[in-house]
Every structure is written in C-alpha cells, then in structure tokens.
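>>> got a sequence here, can you build the structure:
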Amino acid sequence: MFSYEQRPKIKQLMSNYHFDVLVIGGGITGAGIALDAASRGLSVALVEMQDFSEGTSSRSTKLVHGGLRYLKNLEVNVVAEVGREREIVYENGVHITTPEHMLLPLYKKGTYGPLATSVALKVYDRLAGVKKEERRTMLTKKQTLALEPLLKEKDIRGGGYYVEYRTDDARLTIEVLKKAVEYQALCLNYAKATEFMYDKKNKVTGAQIQDMLHGDTFDITATQVINATGPWVDAVRNKDVVDNNKQLRLTKGVHIVIDQAVFPLHQAVYFDTPDGRMVFAIPRDGKAYVGTTDTFYDKDPKNPVATAEDVTYLLHTIHDMFPDVQVTAKDVESTWAGVRPLIYEKGKDPSEISRKDEIWLSKNGLMTIAGGKLTGYRQMAEDIVDRVVKLHKFKHAQQCVTKHLTLSGANGLNSKNFMQYVENKAKEGEALGISYERAKNIVSTYGTNVDDVFMYLRALRHEESELPKCLQAKLLYAINHEMVYTPADFFIRRTGMLYFAINKVERYKKAVIGVMNKMIKYRPDELAQYTAQLDAAIDAAKHPQ
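Now for the predicted structure:
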C-alpha cells in the first residue's frame, strides 16, 4: 500500500471509511504522528499536498541535533529532552542516522571560550545522557589543527570535540511513513485538503481532498483532524478559525555544496561566523556542505531558493574560517533552501520568536501542531496523540510504543550490530556484480529493505540499459515501495542526488524519466510537466537567483 499503483485503492479506502485520526501534512511531524497513532491501534489517514517531505523536512542541515546551543540560554530541560530524543532517533533507525564527531574550534573573542565550552559540553553530556564513548573531549590548539588543518591558525586556542548525529532528513521521513503503513495507516502524497467538513455543532469532522495528480476530489471523515503542515500551518488554520494570537514567522536557511577536490574538508566543524552566528561545514559523500543562513522569509514557502546573496554570505564564512580554501561561486555545485516555521505571538517583541513546538485546539476541534525541530519529531507525536486519546477517550488505544519501535529498514538492527550486518549483506551485493564498497553504501542506505533492492538488481543483471544497474534498482524500489511518482521525487527526496551528485542527475535524468514513463504511463502533459519540473529544480540548485 505504498506504491503509485495503489493510489486508486488508497483513495477508495480513504473515502469509504471513518478514521480515528486524519493527519494533514506529510513531513517528519505528520509522519511521526501517523506512526505513533497507528502503532497504538488507531485508524489513521494522512494526506500531503506535495510529495512526502517536500517542504522543510527535506531541506534541513541533515543533523539530528543534540541541543547544545540551548545551554547558552540555560534551557536545561530542552537540552535534556532533545539529547534523549536524539539517541532514540538513532537507535530506531541506524541505517539513516550516523554518529558524526563535531569539532568546535575555539578562538579569542569567539562565541565560546575554552572553560565555558568545557563546562557546557560536560553538562550537556550529563543532561543528554551521552554514551561514554561519545562524550566530549577538550583539545589543544595542536590537536584541533591536526583534526582539521584547513582551520585558520590565528587566535585559535583549542577546540571541543563532541558527537552529533547526521541523517538524511527526507529518507528518515519516508522510513517513518513506511512503518506507519505497516501498521495499516493510509498515506497519500499529492493529495491536498482543500476545505474542512463540519457537523451540526460546527465541529470539524473531516476534509475534502483533491488529488493533485488527477484533479478529482473525495472526502475523508475522522474523529480528530490534525494540522501538521509546517510552514502552511496558518494557511490551513485559516480554512477553519484562528482563535489565538499566535502565528508563524518563517525564516529561510540556505546550504551550499562544494566538491572536496576544491574544499578538502576532513572533519565536520561547527564554527563562528564574522557576524556572530554559528555555521556547520560537514563532509559527506565526497562533498562538503556548508550552512545555514537565517533570514526572515515572507514569500511562498513552496519553492524557497538560494540567492546569490545567500551564497556570497556562506562563501564569506568559509573564507574567514578556512583562509587557504580558495572557493568561489563557480565552485558551488548545488544549493538548497528551506524555511523554518517559528512561532510568533502578536504583541511581543520579534526577538521572542519561539523555536519550540506548541499544540493548539480551535473551538471547532481542529488540532494544530506548530514549530518544533526534526530531532523532537517522535516526542511531539507522542504528546499530540496522548492528547487526542485523552480528548476522545479512545478506549482501544494502547500506550505509546515508539521509544523502542524500529523504523522501516531497521528491523532487528541497532548501533551494536549494524556494521556487521552491512558488511555481511554487502557480500550478497558483490555476488550480484557490484563492488563491495557500492554494495555497502546500498545496504547502509536501505537497511533490512536492501533485500528488495537486491531483488531488482538481480532481475536487471542481464538487461541492457543506459542506467547503471544500482541506480535502476533504486528507482524500481522507490516506485514500487516508496510512493515515487515524479523524477524530482526520486532525485531529490529518495536519493538526495540533486544535492550531492547533481552531475549524475543531469547525466541520467533522460533515462530515469524514460523508465518512469514506461512504468507509470504518464499522460503527454504529465511527461512534459515533470521533465520541466526536474529541469527547474536542477537550475535552481545550480544557479542561485
């Protein structure tokens, strides 16, 4: 039930049954709610007007943060909660979350001093329950420069060395959704909630849904409708009633990607910028990506893009911290931009904009969850489903189980056995005619779902194709098991290739579109539309405005 072929059946089931919960929004927050509710035994429908995770949930810094920066404002409870959640997210999805040692270089007149940093990291380790082998280490100047020789030497005093967790945000969302589907949740992308339905007491009883691919509409009824639409929270609330004085304030964050041949970054670094902010530089798959900016954004949240000004700002931060790295705008291979939905209360100072999550219940019964961070998605889902269960006295609802519920692709895996699993499984891939290293990469990406990917690889062994066999196997898996419908779904949100291998996207886009057209049987207007959509995405990533 998570394939483009199942769309008609999913729509029919959605319109024929009454659900305990209808979730509007298929980013990480909505996905988490669907999984939490479905795993408790509630009936769940989820709709997303774009592709799953197409908004903020595929455009982050791709880190499951530990909340270190909250210590500066003495937000002790936040640090403790975020730290605990980070560990849960990792253990439940070891194939999509990886420990990443982070270097925090310390400079004279920098944001962090050696003593304050040492104390902060030690407190952080304690609050967040950091494993012994991942606790902070304080480094001398010599040790810091040995870890990352590109750092500027002037005024450096040493460094802090601690662990963050790197993830693929879009794939994390997809794996959460696939697990929700295992628990019988019905999830549909390209399905927009256009208006709410009400009973005689003016309580929300469901929503009218438009299939954005084919134009038809259908109704979904539910005991509780949840608005989890991220940057579109206010737009969805405005279809009902807004009865509090809070609203979203969007900020835009931009990242740039540079080949390591030009920017040979060894080590992930969290560093000061000349204007007093903090920025990440992270090596990944032969590239180095740097971000993020933080500017207010009042345009359409659907297609935020990097501007030349954003790129110049990030290049300036690189030149300041890594003075021997001679990168220019021409070296930027790809960019991405996302918007953060922050909560602003009318009448308060703009500086009081909150990054925390909040739950609002309208007088008509629409429940909205706003704000929050990727790291806290599971806890946010638990909180809102607890509230739904209590509000409606769902006696058939079980207790929350997601603390120890492995995601799709992580069945039986954990941090202790994952690498052994990868090494063993990679030998199977090698037997199918691909290199051991490539096989390891595939296993690391798909976890226990790799058997399906290998099944397609096996079937393709003797076929002639313009596409590399591995790429074609991933494509077939994405179409049949991950609800992919457009080439952009595949290249951006199922593989991340548009960001980290954009030259391969350009090389293979025609062949990929050919395979998809053959399988999905696009209408002529769809084929033209989706080809143009991918071309526009490539252009936006390569050529900041």
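
>>> switch to C-alpha atoms for all contacts and neighbour counts from now on
Will do.

>>> look up how far residue 253 lies from the residue nearest to residue 276 when sequence neighbours are not counted.
Distance criterion Cα to Cα, 6 or more residues apart in numbering; nearest residue to residue 276, sequence neighbours excluded, is residue 111 at 7.1 Å. Residue 111 is 21 Å from residue 253, where distance means Cα to Cα, to the nearest Å.

>>> show me which of the two is the more surrounded one.
A count of neighbours by other Cα atoms under 10 Å puts residue 253 above the other of residue 111 and residue 253, at 25 against 16.

>>> residue contacts, the closest residue in space to the more buried one that isn't next to it in sequence?
Spatially, and ignoring its direct neighbours in sequence, residue 253 is nearest to residue 293 (4.6 Å; Cα to Cα, 6+ apart). Residue 293 makes contact with 252, 253, 254, 255, 279, 310, 313, 314 under the criterion Cα atoms under 8 Å, 6 or more residues apart in numbering.

>>> and the residues you listed as CSV, adding distance to residue 287 and secondary structure?
As requested, the contacts of residue 293 are arranged in CSV below (distance: Cα to Cα, whole Å; DSSP: H, G, I helix; E, B strand; the rest coil):
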residue, distance to residue 287, secondary structure
252, 23, strand
253, 19, strand
254, 16, strand
255, 12, strand
279, 17, strand
310, 19, helix
313, 19, helix
314, 16, helix
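
>>> are any of these buried, and which?
252, 253, 254, 255, 279, 310, 313, 314 (16 or more other Cα atoms under 10 Å).

>>> for the fourth one, which residues are in contact?
Meaning residue 255. Taking Cα under 8 Å, 6+ apart as the definition, contacts of residue 255 comprise 61, 289, 290, 291, 292, 293, 306, 314, 335, 336, 337.

>>> pretty sure the fifth one contacts residue 277?
No. Under the criterion of Cα atoms under 8 Å, residue 292 makes no contact with residue 277, lying 9.6 Å away.

>>> the two: which has the busier surroundings?
Neighbour comparison, residue 292 and residue 277: the larger count goes to residue 292, with 24 against 13 (by other Cα under 10 Å).

>>> for residue 334, see how far away that one is.
14 Å.

>>> could you pull up the residues touching the residue lying closest to residue 255 once chain neighbours are set aside?
In space, and not counting its chain neighbours, residue 255 is closest to residue 291: 4.4 Å by Cα to Cα, 6+ apart. By Cα under 8 Å, 6+ apart, the contact list for residue 291 reads 61, 253, 254, 255, 256, 279, 280, 281, 314.

>>> show me the contacts for residue 456.
Applying Cα under 8 Å, 6+ apart, the residues near residue 456 are 473, 476, 477.

>>> can I assume it sits in a helix?
Yes. Assessed with DSSP: H, G, I helix; E, B strand; the rest coil, residue 456 lies in a helix.

>>> look up how far residue 511 lies from it.
Residue 456 is 17 Å from residue 511, by Cα to Cα.

>>> wait, residue 540 touches residue 303, no?
No. Residue 540 is beyond contact range of residue 303, at 9.6 Å (criterion: Cα under 8 Å).

>>> who's more crowded, those two?
Neighbour count, other Cα under 10 Å: between residue 540 and residue 303, residue 540 has more, with 20 against 13.

>>> let's see this one next, to set against the first:
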Amino acid sequence: MKKFSYMDRNRVLSGIEGDEYDVIIIGGGITGTGIALDCTTRGLKTLLVEMQDFAAGTSSRSTKLIHGGLRYLKQFEVKMVADVGKERAIVYENAPHVTHPEWMLLPIYKKGTFGKYSTSIGLQVYDFLAGVKRREKRKMLSRDETLKKEPLLKKEGLLGGGYYVEYRTDDARLTIEVAKKAVEKGADLLSYTEMEEFLYTSDARLSGVYIKDMLTGNRFRVNGKKIVNASGPWVEKIIGMDRKIDGKSLLHTKGVHIVIDGAKFPLRQPIYFDTPDGRMVFAIPRSGKAYVGTTDTVFEDELQHPQVTVKDKEYLLKCIEFMFPAASVGLDDIESTWSGVRPLIHEAGKGPSEISRKDEVWISETGLITIAGGKLTGYRKMAETVTNLLCKELRNVGMQSGSSITKDLKLSGGEFNNPKKLPNFITSKAREITSLGISIEDATNIAALYGTNTDVIVNLANEVLKETGLPLSITLTLHYAIKHEMILTPVDYFMRRTGTIFFDINWVETWKLSVIDYMAQFMEWTQERKEELTEELELRILEAKA
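Here you go, the predicted structure:
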C-alpha cells in the first residue's frame, strides 16, 4: 500500500516521466482531492499536483462548518440547498471524527431580517430540502429559552430564536482525510509541485503538463489523457495558461475570521445572526475560544497569503458589539485570525454576498476541464459530477470505468459502522493511550482528532526519535504527520494538521522550536533549509497575530 509521506513523494517523482495518467488534477484543496478519490476508486490512473500544501488555500480558511446554506433560501437557490443539505449527512457518516452535529441558534429580533413566522417556515423548508433526521428537526424557542441558550445575546427587541442543526468540521483535516483515502486507493498526490506548462498533441488537444518540484527546482514532463483544473482562486490563472482562453469570469471575495479567548468572550452557543448591513455572520465556540466570521469583500490582491486588515477586524468587532453588547472586546483581545479567498462565478449587477455559491464545470477547446465555485459541504457531489464527465470522455476513446462509490466510502480515520459509536471509541482509546504516560486530556484529543487511525499513531511509540524536548503526545502526532500525512514544513503541521496557529497560538509559540528540531533531524534538513522553514513559520505566526 502506498504511504502518504515525503518518502513516497520522492518515489512518485522518480518515476513520473515514464507514466501516462488517465487524469491529472491541478489543485489540492477539498475539490481536487475529492475528484482524485472519485477517479481512483473508479479505476482511473490519477495524479494530483498542488503548488502549496494540501488545503493551503480556501480549504483551510472557511468558517469550518459543513452547512446547508440556510441564507441561500433567501436567494431561492432551492436546488443547491437541497443538494448540499443532503451532503452534510453523507460527510458525517463517512468522517464522523472530523464532522460533528451542532445545534445552531438563529436569534429573531423586531425589525430584523428574519421574523418569527418566516424563520419557522424557512427552517421547516430547510429541514425538508436537506432530509434532516427527525431528532435534528428545527425547534422554535421563546425569548426566555433563547437567552437561556446564550445569555450574551442582545436583549433589546429579542422575540425568540430558531434552533436547528448544522455540522462543525475542521476543513483542512477533512481535506487531508480525503487525500489519505485517495492515496490508499491508488492515486498519486504531490504537494509543493507546481503545474508550469501544458503539453499538446499535434491537433492542439491537451496531452499532459510540465510540473516543477518546488523543493528542488527539478522539472518533469507528465503525460495525461485528461486534465482537470480544480485550483480554486487560481482557476483563471490556469485557464490563462491554456492556448484557448475561454470560460467564465471569476470574482474573488475575501472572508475573514477572528479568534478570541473564551475568558474574554464566553460564548456558550453557536450563533448565526444578521448584521445591520444585511450580512449573515457566525459566532462559534470551540476549544475554549470563540471565533467570529465571515466578511465578504471583493479581493484583488495576492492570492497565496491574503492579509487581514484592521478594517476587517473592526468590522467583525462591530458585529460582536451589535449582537453581544455585554461582551467588551477590542482589537487587543484578538488572539489570531485567518483569511480565505472564495472563487465565485461572476454575476453582473450582484454584490459579493448576493452571488451564488453554486459550482460550474466547463471545458475549453483544448479539452481542459475546469470546475469553480461551490461550497466545502458539496465537495463530494462536485467530484462525482466531474468524474462522471471524465469517464464519459474517456469512454469515447475506449476506456471503461465504473460508477461512483464515494457516497458510502468511509474516509481515512472515519471507518466506523455507526457514527454514534465515536464517543465510546474515544473514551476507550483514550484510556489505552494513557498507558504510554500521556495525560487523559491529551489522549482524548488524539482519539477524537484521528479516529480509527489512532492505533497507527500509538504503534509509532517505539520508532519515534527520543530525547526530543517534546511531550510524547506531540511527538507521536508529529511523527504520524511526517509518515502518514505528507507534511513537508512546520507550517503544514501547525496550520493544517493541527489547526493550532488558529486556535492555540500560545501552544505553537511554546513548542515551535522543538517541532522544527524534530523535523530537521528526521527529514535530514540542511541548516539553510531549517532556517528558511523557521522563518516561514514565524511569518505565518505574525500574520495570524497581525
């Protein structure tokens, strides 16, 4: 079985020029990895290339919810709400360790966007479209019941609340679990590998790509029957590299989130509320913190590391002040931030918040297949749509492939017969892990985060490097990330495998040097490489704090 590690990466690169792939996918976010998984499970020889780390773009910078898009009912996007609503349950069934049902509160105010009656009907329609289970169907709360759920809410004009289920997730970890399953099923996935140039046949049809290893500078020619552009905010750049420039126009919008310690902003209950300017904002408690977002502004700057401005932060602080007037928080209380760029299909006359989040697929004259738009929640369905198209095109040249199986395919770490077994699994595994001398709190966190991969982590105890200066709980998860989750830099570990840059930045400050030392020793970095990656981590920490 292939391993999802830097060692396997070198193996793939060493033989890549002698292969011809059925499908080459450009982009390693949730859409690209989802397509890779669907393709490889249908028997297609699949390669995915990503110029950064997996999930480094939009797929690690969302609101971290698998949600059905309640606000899209207001835009009459009924089919999209129905599709992604049903997909929530599929993601939960296949990856319960990274997808958790969570009751969301929608407060209702006099002169607010949502009235009592319209909210009740809207949530009822939402439940119907999404095929919500009986036990998770919406409830309407009185004013007192609403305040009991969240005492920090603004009391003036409060009429009550709608109470309904959404699903909380870790977007980056979901992407990684999809990627790991794709590799397990036979796909080749390469991070820090940039597509530099397209290859063409004599009749101007795509036949492959030139890729560049960003770590060594080496260039490789790779042949492929079909090319998929799933590069998110970069899709227009990739289209522009094709000989025939045709397709949709994209509008990039920026979404910002801020994180505040729970001691300063003691939010009890996830809240979805409308703002005075007509936007909808989430406030979510998580791991002793609370995060608030998102903004929705047109973005025209550098895509790789979108910056959070003081204006962005002040907007979200005003949102907090508006809905939670008793919570006195200011700029100095913001511990960390993140910013993501959404690639939306441009619609004339519509502002950022009005543009549909639906996905679209189109094919250029050279055969380049591009997918853009869409939501995290609908990644699997988007992948199925693209793979259906690929299979149809490949059948025209004599290839056969089966139907999609991803609807019932458990993701890496999510191999439970019933998601309800997860809590007992976590309790049982945590007790086992404590036998290694790990605290029950850390053991519980490991079992909860890694699900059915927990035993793999525990079995690494005999091979990890000793005398690292790190607690064993960190050493194990770091070693696992190196050997089984393709981390190549400290930022990969802190930002996208653990999420601690966003939600526990003080923890990052405490252990960053020891983590760097461990990676440098195990991966045999030169001193120059170690210094370069240390500087990169410090820059990402500064950005999160900025």
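
>>> quick check, nearest of the buried ones among the contacts of residue 293 of structure 1 to residue 428 of structure 1?
residue 255 (36.2 Å; Cα to Cα).

>>> show me what the closest one aligns to in structure 2.
Under the alignment (TM-score structural alignment), residue 255 of structure 1 pairs with residue 257 of structure 2.

>>> quick one on the thing from earlier: just give me the closest of the contacts of residue 293 of structure 1 to residue 423 of structure 1.
residue 255 (32.2 Å).

>>> secondary structure class for residue 158 of structure 1?
From three-state DSSP, the assignment for residue 158 of structure 1 is strand.

>>> pull the number of nearby residues for the alignment partner in structure 2 of it.
The alignment partner of residue 158 of structure 1 in structure 2, by TM-score structural alignment, is residue 160. Neighbour count for residue 160 of structure 2, taken as other Cα under 10 Å: 22.

>>> then the one 3 residues further on?
Burial of residue 163 of structure 2 is recorded as 23 neighbouring residues (other Cα under 10 Å).

>>> list of residues touching the helix or strand encompassing it?
Using DSSP states H and E, residue 163 of structure 2 sits within strand 158-169. Residues outside strand 158-169 of structure 2 that contact it (Cα under 8 Å, 6+ apart): 64-68, 88, 92, 98-110, 116, 119-120, 123, 136-146.

>>> same thing with stretch 473-488 of structure 2?
3-7, 53, 176, 180, 438, 442-443, 446, 456-458, 460-461, 464, 468, 493, 497, 515.

>>> now check structure 2 for the residue matching residue 421 of structure 1.
Match for residue 421 of structure 1 (TM-score structural alignment): residue 425.

>>> and residue 284 of structure 1, by the same measure?
So residue 284 of structure 1 corresponds to residue 286, using TM-score structural alignment.

>>> and if you look at residue 53 of structure 1?
Aligned partner of residue 53 of structure 1 by TM-score structural alignment: residue 55.

>>> tell me the secondary structure for that match?
Going by three-state DSSP: residue 55 of structure 2 is coil.

>>> distance check, the nearest residue to it once chain neighbours are set aside against residue 156 of structure 2.
Spatial nearest neighbour of residue 55 of structure 2, chain neighbours left out: residue 29 (4.4 Å); criterion: Cα to Cα, 6+ apart. According to Cα to Cα, residue 29 of structure 2 and residue 156 of structure 2 sit 43 Å apart.

>>> can you pull the contacts of residue 203 of structure 1?
363, 364, 365.

>>> which residue in structure 2 lines up with it?
So, by TM-score structural alignment, residue 203 of structure 1 is matched to residue 205.

>>> relative to residue 42 of structure 2, how far out is the counterpart of residue 20 of structure 1 in structure 2?
Taking TM-score structural alignment, residue 20 of structure 1 has residue 22 as its aligned residue in structure 2. Going from residue 22 of structure 2 to residue 42 of structure 2 by Cα to Cα gives 11 Å.

>>> again with residue 270 of structure 2
39 Å.

>>> more neighbours, those two?
Shown here are residue 270 of structure 2 and residue 42; by other Cα under 10 Å, residue 270 has more neighbours (23 against 19).

>>> so how far is residue 516 of structure 2 from that one?
For residue 270 of structure 2 relative to residue 516 of structure 2 (Cα to Cα), the value is 35 Å.

>>> repeat that for residue 43 of structure 2.
For residue 43 of structure 2, the distance to residue 516 of structure 2 - Cα to Cα - is 39 Å.

>>> also residue 355 of structure 2?
Taking Cα to Cα, one finds residue 355 of structure 2 at 42 Å from residue 516 of structure 2.

>>> any idea how far residue 205 of structure 1 is from residue 450 of structure 1?
Distance, residue 205 of structure 1 to residue 450 of structure 1, using Cα to Cα: 40 Å.

>>> about what we covered before: now do the same for the residue nearest to residue 276 of structure 1: its match in structure 2.
Using TM-score structural alignment, residue 111 of structure 1 sits opposite residue 113 in structure 2.

>>> and for residue 437 of structure 1?
By TM-score structural alignment, residue 437 of structure 1 lines up with residue 441 in structure 2.

>>> and for its match, the neighbour number?
Residues near residue 441 of structure 2, counting by other Cα under 10 Å: 10.

>>> same thing with residue 400 of structure 2?
For residue 400 of structure 2, using other Cα under 10 Å, the count is 13.

>>> repeat for residue 520 of structure 2
Residue 520 of structure 2 has 19 nearby residues by other Cα under 10 Å.

>>> can you name the residues that contact it?
526, 530.

>>> quick check: which element contains it?
helix 505-523.

>>> next one: the aligned partner of residue 506 of structure 1 in structure 2 from residue 112 of structure 2, what distance?
In structure 2, residue 506 of structure 1 lines up with residue 509, judged by TM-score structural alignment. For residue 509 of structure 2, the distance to residue 112 of structure 2 equals 42 Å [Cα to Cα].

>>> who's more crowded, those two?
Set side by side, residue 509 of structure 2 and residue 112 show more neighbours around residue 112, with 16 against 13, by other Cα under 10 Å.

>>> pretty sure that one contacts residue 277?
No. Residue 112 of structure 2 lies out of contact with residue 277 (Cα under 8 Å); the separation is 10.9 Å.

>>> any shared contact partners between the two?
Between them, residue 112 of structure 2 and residue 277 share no contacting residue, judged by Cα under 8 Å, 6+ apart.

>>> the match of residue 284 of structure 1: neighbour count?
Around residue 286 of structure 2 there are 17 residues (other Cα under 10 Å).

>>> again with the one 5 residues further on
Residue 291 of structure 2 has 26 neighbouring residues, counting by other Cα under 10 Å.
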